[in-house]
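J.: Okay, structure incoming, though there's no sequence with it:
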């Protein structure tokens, strides 16, 4: 008997894709894709949002209208967008410090145990859709995995709570969507969050263009409110003020 490539499970349309992955298409334009090994990528095409985790959460990606966050085992790369002009800011966290700059600034500022100082040495951050690398690289996918994905569609569990919250379980991954569409991505507030043992991050952008982005990892933190950027390392803080000037906090 031929195993179907698509099933309707609760409010989700579940598909074994031609890429050799399992895809759950949920209401509110939310899609969750999972490899056979367990890496996860969540997207909302309407809001242009993507989030991805590798299997052990040592790598993650968050792409959002207000900025991007790319976490690897060695660094965290952050880019935040200027909501008024084009003075976008970039930050790179390292195990023993951080550096940051802006589009209008020719200097790079470093924060570490020695304090805050400037350098002319630039740093690069990823600019492509790195959520695809986090999701695919090192994990089984491709046409040779399509048959196995079809076989596993029947193993997906679904249940609904008294509050009409729908949940799906595939392998050890549980996907939950509330009645208002919140599935880590909320269609009302354009908000997304990433929480793992290695990083806490969030990004949001409201209808009146008020945005925020925050990242926390160990002794590092970055906060951005759409105008001001705060970069903190081990209680030493600097960044850019509302006018785009370097500030000590």
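T.: All right, it came through fine. The structure presented is a predicted model; accordingly, all values stated were derived computationally and were not measured. Numbers count the residues shown, from 1 in each chain.
J.: Please make it C-alpha for all contacts and neighbour counts, starting now.
T.: Fine.
J.: so where do the helices sit in this structure?
T.: Applying DSSP state H to the chain gives helices spanning 131-136, 146-152.
J.: Those helices: which one's closest to residue 25?
T.: Using Cα to Cα as the measure, helix 146-152 is the one of the helices of the chain that comes nearest residue 25, at 15.3 Å.
J.: any idea how far the closest one is from the chain center?
T.: Relative to the mean C-alpha coordinate of its chain, helix 146-152 is positioned 27 Å out (Cα atoms, centre = their mean, to the nearest Å).
J.: can you tell me which residue is nearest the centre of this structure?
T.: Among the residues of the chain, the one closest to the centroid is residue 62, at 1.9 Å (Cα atoms, centre = their mean).
J.: Nearest residue to that residue in space, ignoring adjacent ones along the chain?
T.: Spatially, and ignoring its direct neighbours in sequence, residue 62 is nearest to residue 51 (4.6 Å; Cα to Cα, 6 or more residues apart in numbering).
J.: give me every residue that touches the one you found.
T.: The neighbours of residue 51, taking Cα atoms under 8 Å, 6 or more residues apart in numbering as the test, are 41, 42, 43, 60, 61, 62, 63, 131, 194.
J.: Now flag whichever of these is closest to residue 167.
T.: Closest to residue 167, out of all of the contacts of residue 51 and judged by Cα to Cα, is residue 42, at 14.9 Å.
J.: Residues touching stretch 158-174, excluding its own?
T.: 9, 10, 11, 38, 155, 156, 157, 175, 176, 177, 178, 179.
J.: What are the buried residues along it?
T.: Buried residues in stretch 158-174, defined by neighbour count with 16 or more other Cα atoms under 10 Å: 158, 166, 167, 168, 170.
J.: Need the max-distance pair from those residues.
T.: Farthest-apart pair in these is 166 and 170; separation 13.6 Å (Cα to Cα).
J.: so how far is the first residue of stretch 182-191 from its last?
T.: Using Cα to Cα, to the nearest Å, one end of stretch 182-191 lies 9 Å from the other.
J.: Alongside the first one, take a look at this:
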């Protein structure tokens, strides 16, 4: 009986598992690492002392490197330098132009031009629909010129001109007091605030000129001449041209599956679809501008304001800043603020809603 007790019987599967574990430990792949031994380095992280040789490069990495090394950005051709700023667009042709002030102008198809300054101000001209959009370098000022009206936003204020076919244009201003509005044929100015609608005294800026140039160059208030670019506030010179050319050389371009062209130029993203729709975004689309030549639509979006305009079936001009609104459809003109609404109806009469 004593001899029988001294015998130890092990299951065959236990012996197999132990042997396999020992093999794993001896090969360094098991859990038998001593506390004093060094931890093996992860092979998923590359270091200068990696287990993978520096000479080993996968075909996928090699293709990416060669593609980025030999690829050049196909900007709209031809690329030219001009001695003057581009004001008119007679005889429009495609291409890329650099002005003496360092402004890069991309002339895209469907007669749309995108201007970008060295400090990332943006101006878009939709010549087919008569639309101009602008955003200054800091994003604090923006503008929209549209056949339905004009919008000028500067800081916390927004001024609006709604164009009426019979000549009775409407005017509105969004500011800290509320929303002021009037019309050419109205002798009074009305204010919609938290108390309702009442008369007030107010003035409105002259938006008849192309004030988008003043927004783009960040120098001219509305009403001043935007064509005098020789003033000291606007720098120019060959060094600005050289900087613009270097930006063009560093531009990125790709085409999506639906045929949309995309550029990244001076940290500004530009895209144009096959039907001509142009979108321009900055600061991860915190600031965005859009226009289309097919239906005459346009929009400007920023933390300060959102406005849209269209010549399509839903012809309109719309502006929103916070809880303040303005909507114009060519017949009725309505402003809203603090739960109150007022405006002019189809008969050009004041109406409080």
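T.: Okay, I see it. Here the structure is a predicted model, which is why all the values come from computation and not from measurement.
J.: Post the TM-score for the overlay when you can.
T.: Once superposed, chain against chain, the TM-score is 0.90 (TM-score structural alignment, normalised by the length of the first structure); 239 aligned residues with a Cα RMSD of 1.9 Å.
J.: Disregarding residues adjacent in the polypeptide, which is nearest to the residue mapped onto residue 60 of the first structure from the second structure?
T.: Using TM-score structural alignment as the criterion, residue 60 of the first structure maps onto residue 142 of the second structure. For residue 142 of the second structure, ignoring the flanking residues on the chain, the nearest one in space by Cα to Cα, 6+ apart is residue 135 at 4.4 Å.
J.: and the one you found, how many neighbours?
T.: 31 (other Cα atoms under 10 Å).
J.: ok, and the most crowded of the contacts of residue 51 of the first structure?
T.: The contacts of residue 51 of the first structure, ranked by neighbours (other Cα under 10 Å): first place residue 60, 30 neighbours.
J.: For that one, give its distance to residue 193 of the first structure.
T.: For residue 60 of the first structure, the distance to residue 193 of the first structure (Cα to Cα) stands at 11 Å.
J.: re the thing from before, farthest-apart pair in the contacts of stretch 158-174 of the first structure, please.
T.: 38 and 179 (25.9 Å).
J.: Same drill for those two, tell me which one is more crowded.
T.: More crowded of residue 38 of the first structure and residue 179, by other Cα under 10 Å: residue 38, with 21 against 11.
J.: close enough to count as contact, that one and residue 55?
T.: Yes - if you go by Cα atoms under 8 Å, residue 38 of the first structure and residue 55 touch, sitting 5.5 Å apart.
J.: follow-up on the earlier one: including distance to residue 230 of the first structure, could the contacts of stretch 158-174 of the first structure go into JSON lines?
T.: Output for the contacts of stretch 158-174 of the first structure, formatted as JSON lines (distance: Cα to Cα, whole Å):
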{"residue": "9", "distance to residue 230 of the first structure": "44"}
{"residue": "10", "distance to residue 230 of the first structure": "43"}
{"residue": "11", "distance to residue 230 of the first structure": "41"}
{"residue": "38", "distance to residue 230 of the first structure": "34"}
{"residue": "155", "distance to residue 230 of the first structure": "46"}
{"residue": "156", "distance to residue 230 of the first structure": "43"}
{"residue": "157", "distance to residue 230 of the first structure": "43"}
{"residue": "175", "distance to residue 230 of the first structure": "33"}
{"residue": "176", "distance to residue 230 of the first structure": "33"}
{"residue": "177", "distance to residue 230 of the first structure": "33"}
{"residue": "178", "distance to residue 230 of the first structure": "33"}
{"residue": "179", "distance to residue 230 of the first structure": "35"}
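J.: Where strands are concerned, which of these count?
T.: Using DSSP state E, the subset of these located in strands is 9, 157, 175, 176, 177.
J.: Make CSV from these and add neighbour count to it.
T.: Formatted as CSV, these follow (neighbours: other Cα atoms under 10 Å):
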residue, neighbour count
9, 17
157, 14
175, 14
176, 18
177, 22
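J.: Looking at the residues you listed, spot the one nearest residue 26 of the first structure.
T.: Comparing these against residue 26 of the first structure with Cα to Cα places residue 177 closest, at 8.2 Å.
J.: Give the equivalent position in the second structure for the closest one.
T.: Residue 177 of the first structure maps onto residue 272 in the second structure, by TM-score structural alignment.
J.: and the residue lying closest to that match once chain neighbours are set aside, what is it in contact with?
T.: Nearest residue to residue 272 of the second structure, sequence neighbours excluded (Cα to Cα, 6+ apart): residue 278, at 4.4 Å. By Cα under 8 Å, 6+ apart, the contact list for residue 278 of the second structure reads 112, 270, 271, 272, 290, 291, 292.
J.: Which residue ranges of the stretch 151-300 of the second structure form strands?
T.: Using DSSP state E, counting those that start in this stretch, the strands of the stretch 151-300 of the second structure run over 157-162, 170-175, 178-183, 189-193, 196-200, 252-255, 261-265, 268-272, 278-282, 287-292, 297-301.
J.: what lines up against residue 334 of the second structure once you look at the first structure?
T.: Residue 334 of the second structure maps onto residue 230 in the first structure, by TM-score structural alignment.
J.: Check the contact between its match and residue 238; I expect there is one.
T.: Yes - if you go by Cα under 8 Å, residue 230 of the first structure and residue 238 touch, sitting 5.9 Å apart.
J.: neighbour-wise, which of these two wins?
T.: Counted by other Cα under 10 Å, residue 230 of the first structure and residue 238 do not tie: residue 238 has more neighbours, with 23 against 19.
J.: which residues does that one contact?
T.: Contacts for residue 238 of the first structure were tallied using Cα under 8 Å, 6+ apart; they are 111, 116, 230, 231, 232, 246, 247, 248, 249.
J.: now these: which count as buried?
T.: In the contacts of residue 238 of the first structure, the ones that pass as buried (16+ other Cα under 10 Å) are 111, 116, 230, 231, 232, 246.
J.: Translate the last one into the numbering of the second structure.
T.: Correspondence of residue 246 of the first structure to the second structure, assessed by TM-score structural alignment: residue 350.
J.: ok, the closest residue to that match other than its chain neighbours - how many residues close by?
T.: In space, not counting the residues next to it along the chain, residue 350 of the second structure is nearest to residue 344; the distance is 4.7 Å by Cα to Cα, 6+ apart. Around residue 344 of the second structure there are 20 other residues, counting by other Cα under 10 Å.
J.: residues in contact with residue 344 of the second structure?
T.: 332, 333, 334, 350, 351.
J.: same deal with residue 202 of the first structure?
T.: 191, 192, 193, 194, 213, 214, 215.
J.: can you put the residues you listed in CSV and add distance to residue 203 of the first structure?
T.: Rendered in CSV, the data for these read as follows (distance: Cα to Cα, whole Å):
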residue, distance to residue 203 of the first structure
191, 6
192, 6
193, 6
194, 9
213, 4
214, 7
215, 9
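J.: Can you tell me which of these is nearest residue 76 of the first structure?
T.: Closest to residue 76 of the first structure, out of all of the contacts of residue 202 of the first structure and judged by Cα to Cα, is residue 215, at 9.1 Å.
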